[in-house]
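Asker: sequence plus predicted model, see below.
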Amino acid sequence: MAVIKSILPAFSRGEISPLVQSRVDLESYRTGLSVCENFQVMAHGVLMRRPGTRFIASAKHADKAVRLIAFEYSVNDTYILEFGDLYMRVYRDGGQILTDEDEIYELATGFGEDQLFELDYAQDERTLYIVHKDHAPKKLVRNDHDDWTIADVSFTSKPSQWTAGNYPQRIGFFEQRMVLCATPGQPSTYWLSKSPTGTAQDLRLTNFGLGTNADDALKFTTTSGMAQEIQWVVEDKHLISGTTGGIRSVGGAGFNTPLSITSIQNRMQTKEGSAPVRPVKAGDAVLFLSRNRKQLHETRFTFEKEGWLSPPISRASEHVTGPGIREMAFADEPDAVLWMLRDDGQLVGVTYEPHEQVLAYHRHLIGGRGMDQDWAEVESIACVFEGQRRALYLAVRRKINGEARRFIERLDPLFRTSENQTRADAFFVDAGGSYQGESTGQVTGFGHLAGEQVDILADGAVLPRVTVAEDGSVTLPNGATASTIQVGLPAPARVVPLEPLYQTREGASKGDLKRPVSVTVDLFESGAIEVGVEGKGRERKPLRPSELPFGAAEPLYSALVKVKFPSGHDLVPRVEIAAREPLPCTIRAIIPEMGV
């Protein structure tokens, strides 16, 4: 038997579909994974365990869904808005906005629970314009952290067709005009407000009076042999709209000519139909979903074509979108990650760094149990810039003590010792919280997890799981005390590389019996991991140093960790690596040895 060693030095395609896991001719096979759960692929191609989520507050209603919307007023004043049944609440920098009387700040909106995910919106400085077919367009104005107003837009002139049940459903801006479109009665019609020429901004955005001058408001309808219902609009070099029939561009008659009633081009660019899911801008590209909400597309302008192309970019990982994607959010700092929310509540990340040739898919199971799944159900997501990163907020539904509970949570920053974080600061639990102060054996404030088993990291040491008391207190086991404590729901991570392939005298090794001999995992600043052959058990590595005092925290490992396997052959031997303890884990490379 010959023993052959290979190295997997990059994972830049992330998890790929089972349908292509025999396509050894594809680049995605060489840099792909069979399973990537709760690991995030970085721009360098390495695997880094995703941080935990911090509990911020319970949603107002445990039995009603909420939707999260980002609002960025200035560099230092960014917000997440919790829209629920007829109300709105506000979050900033990981906390909930309170009134001067220490009560939760809340604003009545008029939008019911069944309308929340039909809302479309666009921000202009301190105003968020919101549209829905059953409501006159509204403007939400931020005056201060705890001072917001909402009212119907007062139009200088508006189309007579806009009535109850037939208001515009899509909104955007283009060349400093407001774009309103897609009423139920005219789903392929665009209305653009008066241009800013010689007009105060507030007045021109509300003036939809048609005329013959270049700066007058205008209206036009797409005519085609197929359905062209407008699903979204985005400002780019042209006004880009996703319709049920394809991608269209609208602009002036010349490339640098402003759009006006006397200069307009409305062109079909590609025939990839769109879903009514808000797209995201990522650099010079727009990322959008196909009509079935399962295929991710990338559209961008190309000078060679003098138009837009919209190729699919998720075909090799088509399975990760599951039953369909219903919401997307883009975090461009520190690494560019497109977050997508599946209908079943699972979170999907796509590390999108085209200039680094990284397009990697990873799935995230948020800790806890849903009503019908073994993972907590994420119901809404939004990203907002805070400090030096764009933070991901989540609205999560869990089953706690047999009842549905809804929480607002925020994904923690990536763990980096280069930013003065230590092992004690590691936060790899979900719906969790931290304590820092005088050494203690009990922490409080976890009433939202009463009755649940939680992971504990105490001064960097992993303690046995305990159950949160009814009053929300957590008592450290075995009489332990600590001054830095992390508590929350377990969120284990798991990765399974694809079967390594070799060339033998008889040809490719695919389909031959092989014996997994060993695997070496190149770890960087990581806690202990569990390693084994998939389906055959795992072994904890590295082992706790024998000289380490009882109760003391192990070091973080930056080392090559080798695990030897017992004898046994398999047609598809795959290594499995798991990080179950609430500690960081970064995998730089995986080096398997196989007997063939």
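Answerer: Received, thanks. Numbering: from 1, shown residues only.
Asker: from here on, just use CA atoms for contacts and neighbour counts.
Answerer: OK.
Asker: got the end-to-end distance for stretch 275-282?
Answerer: 18 Å (CA to CA, to the nearest Å).
Asker: and the contacts of it?
Answerer: For stretch 275-282, the surrounding residues in contact (CA atoms under 8 Å, 6 or more residues apart in numbering) are 120, 231-232, 242-244, 286-293, 326-330, 332.
Asker: now do 7 Å
Answerer: Applying CA atoms under 7 Å, 6 or more residues apart in numbering, the external contacts of stretch 275-282 come out as 231-232, 244, 286-293, 326-330.
Asker: strands - which of the residues you listed land there?
Answerer: Under the assignment DSSP state E, those contribute 231, 232, 286, 287, 288, 289, 326, 327, 328, 329, 330 to strands.
Asker: buried members of those residues into PyMOL, please.
Answerer: Restricted to buried positions by 16 or more other CA atoms under 10 Å, the PyMOL selection for the ones in strands among the contacts of stretch 275-282 reads:
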select buried, resi 231+232+286+287+288+289+326+327+328+329+330
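Asker: among the ones in strands among the contacts of stretch 275-282, which one lies nearest to residue 488?
Answerer: Minimum distance to residue 488 across the ones in strands among the contacts of stretch 275-282 is 24.8 Å, recorded for residue 329 (CA to CA).
Asker: please list all residues in contact with that closest one.
Answerer: By CA under 7 Å, 6+ apart, residue 329 lies in contact with 280, 338, 339, 340, 381, 382, 383.
Asker: just give the closest residue to the third one, not the sequence neighbours.
Answerer: Just to be clear, that refers to residue 339. residue 349 (4.6 Å; CA to CA, 6 or more residues apart in numbering).
Asker: next, the one to line up against it:
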Amino acid sequence: MARTTLIQNSFNAGELSPLMAARGDQARYASGCRVLRNMLLHPHGPAFRRPGLRFMGPCADETAPPRLVPFVFNEEQAYVLEFAPERLRVWWRGGLVLGGDGAPLAVPTPYAADHLPTLRWCQSADVLYLVTPHAAPRKLERHGHADWRLVAVNFGPRVATPTGLRSTGAPSGTRQHRYVITAVSVDTGEESLPTAELSVTAGTPAEGSAVNLAWTAVEGASEYRVYKAGGGASVYGLLGTAATGETYADTGRTPDFAEGPPEHRNPFEGTDDYPSSVQFWQQRLCFAGSRSHPQTIWASRTGCYENMDVSRPLQTDDAVTVTIASETVSAVRWMMPARKLLVGTGGGEWTLSGQGSEPFSPLSCLLEFQSARGSAELPPLAVGDGVLAVQRGGRAVRNFRYSLDVDGYSGADQTILAEHMLRGRNIVDWAYQQSPHSVVWCAMDDGTMAGLTLIAEHQVAGWHRHDTGGAVEALCVVPGPPSDPAGGDELWLVVRRDVNGAQRRYIERLDPAFESDTPARAFFVDSGLSYDGPPVAALGGLDHLEGREVSILADGWVHPPRTVAGGRIELDRPASVIHAGLGYASDLVPVTQEFVAGDGPTQGRVRRVGRARVRLYRSSGFKAGPDADHLREELFRTAQDPPGQALPLFDGDREVTLDARLGTQGGLHVRQDDPLPLTVLAVISEVEVGEA
């Protein structure tokens, strides 16, 4: 048999579809894996072990899955909102925000359990706007760290309408003169709704013989606008403004009918009119997709997010209503701001903008068709300079980016090399963890997770699968505290677990990636807790894992597993730094490397890998074998190492001897199932290949 040595020094193409098994000619094949489980990817090429999930606390309502919503005012003030059925709790820096009574803050909401999957939101500073087809739009206002208020959105101007409009003098005559007045906010320039019409019977106004008007002042108004009807019709034109005071004299000026007063409009009053999507764009708050008008988009007045009023004739800052014209009725499922407003419907993707270089307005509105892929109901993610969206049917994730070549948006399929990740299952929730490793985390409907390491500018797009010993039902990402030396974004999850014969739902948080030089700081357990202090011989506080066997790391030494009883575990001896939680296995199986031997291609020929070298970085042990059923632990401890103490982390090559049989796949399976770190830089294999 011919013998050769092959090296795979990059794994950042991630786990490849079994349909790629014969595609050694594909450029990214050589950087792929047959299995990448509970492992993450460095853009440089190495694969490293996923850190553990730290237990934060039980869910508010363990009978139904909540939604996790990020609320990010700035890096210092980043909260996780837990929307449970009919109530909301707030998490901050690893703990629940407490109310004035010392109990966890709970804000009542109108959202039942079946409303939560359809909840959508967008944020502006301290206000989070929320929509669902099941309830009228609302907004969550943060007035203080422990002062959160969920209130209905009252559509209309924030400045009050003037009152007490009256005539204080007019020339004699029999003509009817009709007036309305509006107030203009000194802070925002927003115009109020007009007063009720005042009809004055008088002669023709002129200098020295005017129709004099008066009204009651409005707090916060900088000026008042006076409109007058003309031509015998109920059409008003701007007559003039009163910059100060609460009086105006009509001296016969002709109204400007190019400017009329605002007319009140609320498109969301009926139960079938509640929008299903909300987004900010170009200083407007946009809503879309009600049951009665599934293809319609409503945009607020410029800078006035809760004002859907329009004027007659229309003005450039008026609210906008636009409906997508298509052959089929395809509901708007999401909106995302970019160079233009990207709009995803069940039938395709569109952009909304102004015409040419003009800003978007009711006088300049352009809908352009981009693709006929169709979008799933899951909201998209902004990743780098692109937008990730799930294609209709849930079988593909597409990265929509602006292309100068087509002067539009095109969506490359990010699952084309790993289509098996979405085969027979759908993404139910996802979030983007930009720092430190640029990972899109996906909660699947079978309870597992999938991750996509995506760095488009470096052509890195690799999928990896994750399981946690439970079912991941929801997740979100918020920035970590700037003072945290680990830095980066935090991934928060809702995990359903079977504990002591019952189903429990927990809030858990992905620990930062392991970067310490001390194995005692390694946290590689799920639903885990830590102790750091004077030596103790027992660890309590594990009630949430009652009756479960837990994996333990004590002072960097792998302690034998224990079963939690009475919320406690007993140790063989005292330890100062203890991590305990559910164990999990991390697996790496490189692709079968193909090459051309002297007698031709080796694909499909029998082969055997008898020896291999695994190049490691800051690692502490692993198991290896030809497949998952024939793994053998690689011993790092020598006779000179004191028993029961942590070994230093290892950098370098470890040689592995495999009891491998002949086959057409022949390769190496690497596993770490102890609560210790593992980073694989490369796999160097000695391959024997049969004759052609």
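Answerer: Yep, it's here. Note that the structure is predicted; figures quoted are calculated from it, not measured.
Asker: so what number do they get for TM-score?
Answerer: Once superposed, the chains reach a TM-score of 0.94 (TM-score structural alignment, normalised by the length of the first structure), with 574 aligned residues with a CA RMSD of 1.3 Å.
Asker: and for residue 622 of the second structure, the neighbour number?
Answerer: Residues lying near residue 622 of the second structure (other CA atoms under 10 Å) number 22.
Asker: report the contact partners of the aligned residue in the first structure for it.
Answerer: Matched across to the first structure, residue 622 of the second structure falls on residue 529, judged by TM-score structural alignment. Neighbouring residues of residue 529 of the first structure by CA under 7 Å, 6+ apart: 540, 541, 577, 578, 579.
Asker: hmm, the last one is touching residue 495, no?
Answerer: Looking back up the chat, that one is residue 579 of the first structure. No - the pair residue 579 of the first structure / residue 495 is not scored as a contact, 8.9 Å apart, by CA atoms under 7 Å.
Asker: if we can go back for a sec, buried ones among the contacts of residue 529 of the first structure?
Answerer: For those, buried by 16+ other CA under 10 Å: 540, 577, 578, 579.
Asker: immediately after the helix or strand harbouring the residue nearest to residue 339 of the first structure, which helix or strand?
Answerer: Using DSSP states H and E, the element containing residue 349 of the first structure is strand 347-353. Note on strand 347-353 of the first structure: by DSSP H and E, the next helix or strand toward the C-terminus is strand 358-364.
Asker: and residue 19 of the first structure, that's in a helix?
Answerer: Yes - the assignment for residue 19 of the first structure is a helix, going by DSSP: H, G, I helix; E, B strand; the rest coil.
Asker: all helices of the stretch 1-150 of the first structure, in order?
Answerer: 27-30 (DSSP state H, counting those that start in this stretch).
Asker: and if you look at the stretch 201-350 of the first structure?
Answerer: Using DSSP H, counting those that start in this stretch, helices in the stretch 201-350 of the first structure cover 201-205.
Asker: which residue is nearest the middle of the second structure?
Answerer: Centroid check for the second structure by CA atoms, centre = their mean gives residue 431 as the closest residue, at 3.6 Å.
Asker: residue in the first structure paired with that one?
Answerer: Residue 431 of the second structure maps onto residue 329 in the first structure, with residues paired by TM-score structural alignment.
Asker: do residue 450 of the second structure as well
Answerer: Using TM-score structural alignment, residue 450 of the second structure lines up with residue 348 in the first structure.
Asker: so its match makes contact with residue 363?
Answerer: Yes - in this structure, residue 348 of the first structure is within contact of residue 363 by CA under 7 Å, at 4.6 Å.
Asker: hmm, back to that, and the closest residue in space to the match of residue 622 of the second structure that isn't next to it in sequence, how close does it get to residue 348 of the first structure?
Answerer: Leaving out its chain neighbours, the residue that sits closest to residue 529 of the first structure by CA to CA, 6+ apart is residue 579, at 4.9 Å. According to CA to CA, residue 579 of the first structure stands 19 Å off from residue 348 of the first structure.
Asker: what of residue 225 of the first structure?
Answerer: Distance from residue 225 of the first structure to residue 348 of the first structure, by CA to CA: 36 Å.
Asker: more neighbours, the two?
Answerer: residue 348 (25 against 6).
Asker: separation between that one and residue 384 of the first structure?
Answerer: Counting by CA to CA - residue 348 of the first structure and residue 384 of the first structure are separated by 18 Å.
Asker: how about residue 206 of the first structure?
Answerer: Using CA to CA, one gets 28 Å for the distance from residue 206 of the first structure to residue 384 of the first structure.
Asker: more crowded one of these two?
Answerer: Set residue 206 of the first structure next to residue 384 and count neighbours by other CA under 10 Å: residue 384 wins out with 23 against 20.
Asker: so which strand or helix has that one?
Answerer: Assigned by DSSP H and E, residue 384 of the first structure belongs to strand 377-386.
Asker: next, the angle strand 325-331 makes with that strand.
Answerer: 20 degrees (axes from the mean of the first three to the mean of the last three CA atoms, to 10 degrees).
Asker: tell me, strand 377-386 of the first structure lands on which residues of the second structure?
Answerer: So strand 377-386 of the first structure sits over residues 471-480 in the second structure, by TM-score structural alignment.
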